[in-house]
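> coords please:
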Amino acid sequence: MIRRLATAALSVTALLALTACGADSSADAAGSGSKVTLTIGDQAKTLQTIVAASGALKGAKYNVKWAEFEGAAPLYQAVQAGAADTGFSADLPALQALSGGVKIKNIAALKNDGTHVGLVVRKDSGIDSVKDLKGQKVVVSSAKGSISEYLLANVLKQNGLDYKDVKVQYLLPTDAQAAFSSGRIKVWAIFGVYQAVALEQGGKLLVDGADGRVSGYGFVNASDKALADSSKKAALSDFLKRLGTALKWTSTHKDAYAKAIQERNGADVSVAKTLASAAYGQVLPITDDVNRTVQDVADLMNSIGVLDPSVDVAKSADTSLLK
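As a prediction, this is how the structure comes out:
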C-alpha cells in the first residue's frame, strides 16, 4: 500500500511537470460559432476535470480553451503575457502574483476545509506539540510562500513562537518525500496527496489547516485585459456560476469525481480519492469577510518577509461578476 501510494504520488508529479497549453474546448457545440472564446488557466487539469465530469458547460454560448500548467507560478506568468484570461490558485499564490505586479483581479473565491494542508512529523521524532518545534528544522514544500508555509507561520504564532524559532528549508514534494521516508526529515509542512503519503510512511499529523489555521480560500482571477472586454466579462460571469454548479456536483458525487481524476490524470484509486477529498467545494462571491480573512494571510506573510510588498486584498477584487 505504501509503495503503491508513493509511486502514484510520484507519477502524478510527473504528470504535473508536463505543462500543456491546449485547445480542449469543453463548451457545448451550440456555442461553437460564438466569437467569444475564454482561455481558462488551470493547474493539472483540476478545473477541466470538474467541469467535464459534471457537464457544467453544456449549453454555454461561448467557447472555452484550456491552458494547463504545472503550478501557479507559470500559470500567472501566462496570464501576465496574455496567454490565458484567468488564473486559479490558493490564496497565497494569488497574493504572490499580485505582489509581483501581475495585472489581475480576483473575481470569485473558492472554499475548502483546510484539512488538505498539514504539519507531519515522524512518529519517532519526540515532537508531540507545536511548541516542541522550537529549534527544529522544518521542511516546507513546495517553495517560499506556499500555503503549507502559511500554516507553519500561523500555528507558531498561535502557540507563542516566532518564525525564527524554527529553521526552514524548502524542498520540492518528491525530494522531501524521499527524505521523510528515510528518516532524514523529522518535520514536514506539506499538502494534498503528499500528506497522505507521509502519514503512510511513518508520519503522524501534528496539526492541519482546519479551524481557521489556513484560510481555506482560493481564487479564480481574471486579467485586467479580459475584464475590459465586455463580451468576455459576461462570459466569465456565466462561467463562474457554472463552476459553482460543478463544485457542488463534486461534493455529492465523490466516487464519480475520483473516477474522472483517474481517467484524466492517470492517478490510481488512492491518489484520486485523496485529491477528490481535498477539492474546493464552493464558489463564493468575494465579500468583505473573504477579503479580511485573506488580508490576515497577506499581513502575516509580509511580517515574516515572504510577501513583499504586501497586497491590499480588497482593492485587488472585482466583485461585479458574481453577486
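> Please count neighbours and contacts with C-alpha atoms only from this point.
Noted.
> Which positions in stretch 119-129 come out as buried?
Across stretch 119-129, burial judged by 16 or more other C-alpha atoms under 10 Å covers 119-123, 127.
> quick one: the helices in the stretch 101-250 of the chain?
Taking DSSP state H, counting those that start in this stretch to define them, one finds helices in the stretch 101-250 of the chain at 147-158, 173-181, 192-200, 224-227, 230-252.
> Next, format these as a markdown table and append mean neighbour count and distance to Leu10.
Shown next, in a markdown table, are the helices of the stretch 101-250 of the chain (neighbours: other C-alpha atoms under 10 Å; distance: least, C-alpha to C-alpha, whole Å):
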| stretch | mean neighbour count | distance to Leu10 |
| --- | --- | --- |
| helix 147-158 | 22 | 19 |
| helix 173-181 | 19 | 7 |
| helix 192-200 | 22 | 9 |
| helix 224-227 | 18 | 36 |
| helix 230-252 | 18 | 24 |
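> Name the nearest residue to the most centrally placed residue in the chain, ignoring sequence neighbours.
The residue lying closest to the centre of the chain (C-alpha atoms, centre = their mean) is Ala90, at 3.9 Å. Spatial nearest neighbour of Ala90, excluding adjacent residues (C-alpha to C-alpha, 6 or more residues apart in numbering): Gly218 at 3.8 Å.
> How about Thr245?
In this structure, Thr245 finds its nearest non-sequential neighbour in Ala56, 6.6 Å apart by C-alpha to C-alpha, 6+ apart.
> same check, this time on Ser316
In space, and not counting its chain neighbours, Ser316 is closest to Lys105: 5.2 Å by C-alpha to C-alpha, 6+ apart.
> contacting residues around that neighbour?
Contacts for Lys105 (C-alpha atoms under 8 Å, 6 or more residues apart in numbering) come out as 221-224, 316-318.
> 6 Å instead?
By C-alpha atoms under 6 Å, 6 or more residues apart in numbering, Lys105 lies in contact with 221-222, 316-318.
> Select, from those residues, the two members most distant in space.
Spatial extent of these (C-alpha to C-alpha) is set by the pair Ala222 and Ser316 at 10.7 Å.
> Which one's more surrounded, these two?
Comparing Ala222 with Ser316 by neighbour count (other C-alpha atoms under 10 Å), the higher total belongs to Ala222, at 26 against 17.
> if I look at that one, how far off is Gly41?
9 Å (C-alpha to C-alpha, to the nearest Å).
> Look at the closest residue to Val220 other than its chain neighbours and give its secondary structure.
Nearest residue to Val220, sequence neighbours excluded (C-alpha to C-alpha, 6+ apart): Phe88, at 4.6 Å. Following DSSP: H, G, I helix; E, B strand; the rest coil, Phe88 is assigned to strand.
> Phe88: how many residues sit nearby?
When counting by other C-alpha under 10 Å, one arrives at 26 neighbours for Phe88.
> Hmm, Ala222 and it touching each other?
No - counting by C-alpha atoms under 6 Å, Phe88 does not reach Ala222; the two are 8.8 Å apart.
> To compare against the first, here's the next sequence to fold:
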Amino acid sequence: MPTSKSRWIRRAGGLVAAVALAFTATACGGDSETGEGKGGGETVLKLIDPGNAGVLAYAMKSGILDQELRKVGARVEWGGYYPSFTAATDAIRSGAINVQSGAISPALGYLSSTQDIKIFSFGDPVTDQRAGAGDGLVVKPNSSITSVQDLVGKKVAVNRAGHGEYLLLLALEQAGVPADKVERVYMQPDQAAGAFAAGRIDAWVAIVDAFPEAVAQGARVIFRGRDLPSDDLSITVASNKVLNENPKALQTYLKVVQDLTAEQRLNPEKFQNVFEDKGPRAADGARLTNNIETARYANPPRLPKPDDTKSIEAVNALFNKYNVLPNKVDPAAVVFDWSKVPS
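You can find the predicted model right below:
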C-alpha cells in the first residue's frame, strides 16, 4: 500500500471519475421547458454515466437499452456520475436522475425527508466467498485496530443514512460495542478516500467502488459487509412520476439489465473496460481481477417479493434505534405495487 498521501489522493480522484454504480437510471417526459417529453411525449430515462464497466456501460455502448425502450415509447439520456446513492440525492430531488440503484438504507434516508420515489426492484445479496471484494471497513496497514471492539474512541467515516452507516451500526451491535463510543464522521466516498489517505480518520466503511479500490491499494480489512447478517438488500428506485406515467419503460429497463447480468455472469470479461482499456478509467491487475469476479457472481435485479418488506423493516428499525433518520418512514409504503400495472 502506498505511503504517499499524494498517490492515495490521486487514486481517490480517479475513483470519482472512474466507475459508476451497477445500475441506475431514468426520468420521465411531458414538460417542454425541461426538455422532457420531446419527440412525441416519450418517457425519458435519465441514467447516470455508467463509467467503463458493467451492464449499463455495455448497454450504453451497444445501444441495446435505447433499442428496447423505443418499443414502449421511451428513450435513454446519459448524465453525470455520483459515487453513491447518498451522493445523488440532490440530483434525484431535482429530477436530474429519476431512477437510482443502491441499497435499502439510503433509500430510507431519502424517503425520510421526501416521498417522491418508490423501490421497484430488489437484488438478492451476494454471499459466495469467491465473489469480488464487496464492501466493508478498512484501516491502514499499520493501524492498531484489529477488531470492531478496537473502534471505541476512534473516528470512522461513513456515508450518512446510507449503506456505510448501516454496516457500521450493525457491526457494532454484533460486537456489543455501544454506538456512542465510536465517532461517526459523515463523508461521501470521494471525500473519505482523501481523509483516509491523509490520516484524518481512523477507519472507513468503504462502499461501492471505494472498497475494492482501497483493498487494491493495500488497506487492511476489518470486516466485509457480506460477513454480517445484513438486511440491506440492493434495490432500484424510480420517481413516482415515471412509475405512474410509463411503468412499462421500467419493466423494459429491468428486463434489459436482467438479461445483461445473466450474460455478464457467463462472460464477465466482456463487461470490463468497455470503452477504454488504457488510461485512468481502465482497470488492470488486481483491480481488473476483482471486477471480473464481482461481475461473475452478481445477482440480477428482480421484482419485489412479500418477504422484502421484512428486510425494509429491519433496516428501518436499526436506523430508528440510533436516531439516524430525521423523520419516520412507513416500510409498507415505499415499494411500488406492480400488481396494479396492466399486463
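> What ranges does the stretch 1-150 of structure 2 have for its helices?
5-18, 38-41, 55-62, 64-69, 89-94, 104-111.
> what angle do the first one and helix 189-198 make?
In this case it means helix 5-18 of structure 2. Here helix 5-18 of structure 2 runs at an angle of 170 degrees relative to helix 189-198 (axes from the mean of the first three to the mean of the last three C-alpha atoms, to 10 degrees).
> Helix 5-18 of structure 2 packs against which elements?
Using 3 or more C-alpha pairs under 6 Å, 6 or more residues apart in numbering; DSSP states H and E, the elements in contact with helix 5-18 of structure 2 are helix 189-198.
> re earlier: strands - which of the contacts of Lys105 of structure 1 land there?
Among the contacts of Lys105 of structure 1, DSSP state E puts 221-222 in strands.
> Dump the contacts of Lys105 of structure 1 into TSV; add distance to Ala81 of structure 1 as well.
Shown next, in TSV, are the contacts of Lys105 of structure 1 (distance: C-alpha to C-alpha, whole Å):
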residue	distance to Ala81 of structure 1
Asn221	15
Ala222	13
Ser316	19
Ala317	20
Asp318	20
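> Structure 2: which residue goes with Asp238 of structure 1?
Mapped onto structure 2 by TM-score structural alignment, Asp238 of structure 1 lines up with Thr252.
> For Val313 of structure 1, which residues are in contact?
Val313 of structure 1 makes contact with 291, 295, according to C-alpha under 6 Å, 6+ apart.
> And it, what's its match in structure 2?
By TM-score structural alignment, Val313 of structure 1 lines up with Pro331 in structure 2.
> what's the spacing between its match and Val242 of structure 2?
Applying C-alpha to C-alpha, the value for Pro331 of structure 2 to Val242 of structure 2 is 21 Å.
> ditto for Asp330 of structure 2
Distance, Asp330 of structure 2 to Val242 of structure 2, using C-alpha to C-alpha: 21 Å.
> now swap in Tyr82 of structure 2 and tell me
Separation of Tyr82 of structure 2 from Val242 of structure 2 (C-alpha to C-alpha) stands at 21 Å.
> Gly225 of structure 2 too?
In terms of C-alpha to C-alpha, Gly225 of structure 2 sits 32 Å off from Val242 of structure 2.
> what's the burial count for Arg75 of structure 2?
Per other C-alpha under 10 Å, the neighbour tally for Arg75 of structure 2 reads 24.
> which residues touch it?
By C-alpha under 6 Å, 6+ apart, Arg75 of structure 2 lies in contact with 44-45, 66, 69.
> Kindly state which residue of structure 1 is aligned to it.
Aligned partner of Arg75 of structure 2 by TM-score structural alignment: Val64.
> do the same with Glu183 of structure 2
If you follow Glu183 of structure 2 across to structure 1 using TM-score structural alignment, you land on Lys167.
> contacting residues for the nearest residue to its match once chain neighbours are set aside?
Nearest residue to Lys167 of structure 1 in three dimensions, chain neighbours excluded: Lys137, at 4.5 Å (C-alpha to C-alpha, 6+ apart). Applying C-alpha under 6 Å, 6+ apart to Lys137 of structure 1 gives the contacts 166-168.
> hmm, 10 Å instead?
165-169, 185-188 (C-alpha atoms under 10 Å, 6 or more residues apart in numbering).
> Quickly note the distance from it to Ala298 of structure 1.
Going from Lys137 of structure 1 to Ala298 of structure 1 by C-alpha to C-alpha gives 24 Å.
> what's the answer for Ser277 of structure 1, then?
Ser277 of structure 1 sits 26 Å away from Ala298 of structure 1, going by C-alpha to C-alpha.
> Which of these two has more residues huddled nearby?
Between Ser277 of structure 1 and Ala298, counting by other C-alpha under 10 Å, Ala298 is the more crowded of the two (25 against 21).
> The more buried one matches what in structure 2?
So Ala298 of structure 1 corresponds to Asn316, using TM-score structural alignment.
> Wait, a helix at its match?
Yes - using three-state DSSP, the assignment for Asn316 of structure 2 is a helix.
> one step back: of the contacts of Lys137 of structure 1, just the buried ones, PyMOL syntax please.
The PyMOL selection below is limited to those of the contacts of Lys137 of structure 1 classed as buried (16+ other C-alpha under 10 Å):
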select buried, resi 166+168+185+186+187+188
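> what's the farthest-apart pair in the contacts of Lys137 of structure 1?
Farthest apart among these by C-alpha to C-alpha are Asp165 and Ile185. That separation is 17.3 Å.
> Now do the same for Ile48 of structure 2: its match in structure 1.
Correspondence of Ile48 of structure 2 to structure 1, assessed by TM-score structural alignment: Asp42.
> ok, back up a step: residues touching the counterpart of the residue nearest to Ala90 of structure 1 in structure 2, list them.
The alignment partner of Gly218 of structure 1 in structure 2, by TM-score structural alignment, is Ser234. Going by C-alpha under 10 Å, 6+ apart, Ser234 of structure 2 touches 101-105, 107, 121-126, 163, 299, 301.
> Check the gap between Ser234 of structure 2 and Pro300 of structure 2 for me.
10 Å.
> overlap in contacts of the two?
Residues touching both Ser234 of structure 2 and Pro300 (C-alpha under 10 Å, 6+ apart) are 121-124.
> quick one: contacts for the residue lying closest to Pro247 of structure 2 once chain neighbours are set aside?
Nearest residue to Pro247 of structure 2, sequence neighbours excluded (C-alpha to C-alpha, 6+ apart): Val341, at 7.3 Å. By C-alpha under 10 Å, 6+ apart, Val341 of structure 2 lies in contact with 243-244, 246-248.
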